[in-house]
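*Asks:* sequence unknown, structure follows:
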């Protein structure tokens, strides 16, 4: 391996890497020095500098462990405003693999906001735009995100109600504008939308993938998976295609791409949840 251009910085980074793998118990100086491959006096000085900036801390029994500043760095790196740039290569690779439109979205209240998209080589029949908002309850992206939460009846009613209000606001547009006309969570009477949403989210958790068919645009379907950080959904990725390409074997192939091709492409710290056994 090529030597580091600045040895002291390299020692500090090696110490951080080692601390990151030790967990909350940490390790004593001697064990750390052996793992990093430096003398105890050298590592002691390095750890003192890391402690000064909060990247390492010492427990009551003298062991060293990772400090809170390291967590702040990770949180900043994976902040929502960074996600489009961090995930764009993965979206591009996914789109190239399936030759379909791929979206990245996050929850904003009761809606999904589209943060990024990658269009395929072939012509796309669906309108989409970065910054567009849609009700979370009727989109594959939103359902993927909501499926990671333990929503009570009141929360389900709020999400279903937002979809219903959007459909009513669209007037005669029906499924092409809001989703209620296609049997979405807001399609029926009071309480029915929430019950339907609960069923849809339960199925998404079981299958490890959420979907919708013609609930936002005629002839168009989507499948999506949530992207987790430390067990919490921070975003979702979807594949959008004409209905005929999201049925049967074609759908299974696109779901496979989401569940098998996407995870290795994600930045460190981001994962796709497993499907239920």
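*Replies:* Perfect, thanks for sending it. From a predicted model like this one, the values you see are computed outputs, not experimental measurements. Numbering: from 1, shown residues only.
*Asks:* can we go C-alpha only for contacts and neighbour counts from here?
*Replies:* Fine.
*Asks:* now residue 124: how far from residue 103?
*Replies:* The spacing between residue 124 and residue 103, counted by Cα to Cα, to the nearest Å, is 13 Å.
*Asks:* Which of the helices or strands spans the residue lying farthest from the centre of the chain?
*Replies:* What lies farthest from the middle of the chain is residue 41; by Cα atoms, centre = their mean that is 42.4 Å. Using DSSP states H and E, the element containing residue 41 is helix 40-52.
*Asks:* starting at the chain centroid, how far to whichever helix or strand comes after that helix?
*Replies:* Using DSSP H and E, the helix or strand that follows helix 40-52 in sequence is strand 56-58. Using Cα atoms, centre = their mean, to the nearest Å, the distance from the centre of strand 56-58 to the centre of the chain it belongs to is 30 Å.
*Asks:* which other helices and strands contact the following helix or strand past strand 56-58?
*Replies:* Going down the chain from strand 56-58, the next helix or strand is strand 64-66, by DSSP H and E. Counting contacts by 3 or more Cα pairs under 8 Å, 6 or more residues apart in numbering; DSSP states H and E, the secondary-structure elements packed against strand 64-66 are helix 7-20, strand 56-58.
*Asks:* Which among these is found nearest to residue 96?
*Replies:* With Cα to Cα, the closest approach to residue 96 among the helices and strands packed on strand 64-66 belongs to helix 7-20: 34.1 Å.
*Asks:* re the thing from before, so between residue 124 and residue 103, which is more surrounded?
*Replies:* Per other Cα atoms under 10 Å, whichever of residue 124 and residue 103 has more neighbours is residue 103, with 26 against 14.
*Asks:* what secondary structure does the more buried one sit in?
*Replies:* Per DSSP: H, G, I helix; E, B strand; the rest coil, the secondary structure class of residue 103 is strand.
*Asks:* Find the residue closest to it in space, skipping its chain neighbours.
*Replies:* Nearest residue to residue 103 in three dimensions, chain neighbours excluded: residue 117, at 4.4 Å (Cα to Cα, 6 or more residues apart in numbering).
*Asks:* Contacts for the host helix or strand of the one you found, please.
*Replies:* Under the criterion DSSP H and E, the helix or strand holding residue 117 is strand 111-118. With contacts defined as Cα atoms under 8 Å, 6 or more residues apart in numbering, strand 111-118 is touched by 84, 88, 91-92, 95, 101-107, 129-137, 139, 141-142.
*Asks:* Put this next to the first one:
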């Protein structure tokens, strides 16, 4: 593939990703141009091409949004690609060991999104129907993704430089915050394949119930085992 073709593919992906930055996922051509720092003409060329291909739809206010075709593709990717099997098959044993919900989250624009969750069979459990979206700045999984995911625009998070440096140095993030109306403790670790951050593996529990040193050491050990298996070093 020529350099020009690669550049075209890269710019097309940037346009699709730009829609994740707008409230409601809707944006005008001018809004996309401002978000990407392009001319309006360049943004229009890519947006109109994606619309012709069925990946974007235009509404009556002449704003664009991702089409149902893009949504179907996204659900397919989450179901079949987002969860490395080496991660998925270790989540239930982690639930049994820590007796708390275990989640795997990936970067999704301005937030982290939980794409798989396993829960203990007891009265307190964060169900699959619970809110899957996590704040990047305040959640343990979000901080892990900010610290380790090379695709993050860290220029937007310069105020978190010291925090993210500490997460990278320690290999994990910890948060104590309100989520879904409850105050919770969370510990999260990145899952890396080479230099690529595949997502954040985390454990969550009501405030005061989680044995944080045990959770931290267990997740760090699981991370080492998962990464070794994926790289063929197990």
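*Replies:* Received the coordinates, thanks. Just so you know, these numbers come straight off a predicted model, no measurement behind them.
*Asks:* Tell me where structure 2 has helices.
*Replies:* Taking DSSP state H to define them, one finds helices in structure 2 at 3-18, 29-36, 40-52, 68-80, 85-98, 140-148, 161-170, 212-231.
*Asks:* Highest mean neighbour count out of these?
*Replies:* Looking across the helices of structure 2 with neighbours counted as mean count of other Cα atoms under 10 Å, the highest average goes to helix 140-148: a mean of 29.
*Asks:* Tell me which residues are up against that one.
*Replies:* 105-107, 111-112, 134-137, 152, 154, 164-165, 167-168, 172-175, 186-190, 197, 199-202.
*Asks:* what's the angle from that helix to strand 111-118?
*Replies:* Between the direction of helix 140-148 of structure 2 and that of strand 111-118, the angle (axes from the mean of the first three to the mean of the last three Cα atoms, to 10 degrees) works out to 120 degrees.
*Asks:* In structure 1, what stretch matches helix 140-148 of structure 2?
*Replies:* Under TM-score structural alignment, the alignment places helix 140-148 of structure 2 onto residues 140-148 of structure 1.
*Asks:* Next: stretch 8-15 of structure 2.
*Replies:* Under TM-score structural alignment, the alignment places stretch 8-15 of structure 2 onto no residue of structure 1.
*Asks:* do stretch 45-60 of structure 2 as well
*Replies:* So stretch 45-60 of structure 2 sits over no part of structure 1, by TM-score structural alignment.
*Asks:* Spit out the contact partners of the spatially closest residue to residue 44 of structure 2 that is not a sequence neighbour.
*Replies:* Among residues not flanking residue 44 of structure 2 along the chain, residue 29 sits closest, at 5.8 Å (Cα to Cα, 6+ apart). Listed by Cα under 8 Å, 6+ apart, the contact set of residue 29 of structure 2 reads 40, 43, 44, 47, 63, 64.
*Asks:* Including distance to residue 206 of structure 2, could the helices of structure 2 go into CSV?
*Replies:* Supplementary listing: the helices of structure 2 in CSV, determined by distance: least, Cα to Cα, whole Å:
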stretch, distance to residue 206 of structure 2
helix 3-18, 34
helix 29-36, 38
helix 40-52, 44
helix 68-80, 28
helix 85-98, 13
helix 140-148, 14
helix 161-170, 22
helix 212-231, 12
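*Asks:* These: which one's closest to residue 182 of structure 2?
*Replies:* Closest approach to residue 182 of structure 2 among the helices of structure 2 is made by helix 140-148 (15.4 Å; Cα to Cα).
*Asks:* can you tell me the mean distance of the closest one from structure 1 after alignment?
*Replies:* When structure 1 is overlaid, helix 140-148 of structure 2 sits 1.1 Å from its aligned residues on average, using mean Cα distance after the TM-score superposition for structure 1.
*Asks:* what's the angle between that helix and helix 161-170?
*Replies:* Here the directions of helix 140-148 of structure 2 and helix 161-170 differ by 90 degrees (the same axes, to 10 degrees).
*Asks:* measure the residue farthest from the centre of structure 1 to residue 8 of structure 1 for me?
*Replies:* Taking Cα to Cα as the criterion, residue 41 of structure 1 is separated from residue 8 of structure 1 by 13 Å.
*Asks:* next one: residue 125 of structure 1
*Replies:* With the distance defined as Cα to Cα, residue 125 of structure 1 ends up 56 Å from residue 8 of structure 1.
*Asks:* Please apply the same query to residue 120 of structure 1.
*Replies:* Spatial separation of residue 120 of structure 1 from residue 8 of structure 1 under the definition Cα to Cα is 47 Å.
*Asks:* Can you check what angle separates the strand holding residue 117 of structure 1 from helix 83-98?
*Replies:* Here strand 111-118 of structure 1 runs at an angle of 60 degrees relative to helix 83-98 (the same axes, to 10 degrees).
*Asks:* how big's the offset between strand 111-118 of structure 1 and structure 2?
*Replies:* Taken against structure 2, strand 111-118 of structure 1 registers an average deviation of 0.6 Å after superposition, with mean Cα distance after the TM-score superposition for structure 1.
*Asks:* residues in structure 2 matched by that strand, start to end?
*Replies:* The alignment of strand 111-118 of structure 1 onto structure 2 (TM-score structural alignment) spans residues 111-118.
*Asks:* Nearest residue to the middle of structure 1?
*Replies:* residue 227 (2.1 Å).
*Asks:* After alignment, which residue of structure 2 pairs with that residue?
*Replies:* Across the two structures, residue 227 of structure 1 finds its equivalent in residue 191 of structure 2, going by TM-score structural alignment.
*Asks:* what do you get for residue 236 of structure 1?
*Replies:* Superposed on structure 2 with TM-score structural alignment, residue 236 of structure 1 falls opposite residue 200.
*Asks:* how close does that match get to residue 148 of structure 2?
*Replies:* Distance, residue 200 of structure 2 to residue 148 of structure 2, using Cα to Cα: 9 Å.
*Asks:* what sits in contact with each of the two?
*Replies:* Where contact means Cα under 8 Å, 6+ apart, the residues bridging residue 200 of structure 2 and residue 148 through contact with each are residue 190.
*Asks:* pretty sure the match of residue 236 of structure 1 is touching residue 188, no?
*Replies:* Yes. Between residue 200 of structure 2 and residue 188 there is a contact at 6.2 Å, judged by Cα atoms under 8 Å.
*Asks:* What residue in structure 1 is paired with residue 215 of structure 2?
*Replies:* Under the alignment by TM-score structural alignment, residue 215 of structure 2 pairs with residue 254 in structure 1.
*Asks:* which non-adjacent residue is nearest that match?
*Replies:* Excluding its sequence neighbours, the residue lying closest to residue 254 of structure 1 (Cα to Cα, 6+ apart) is residue 98, at 6.6 Å.
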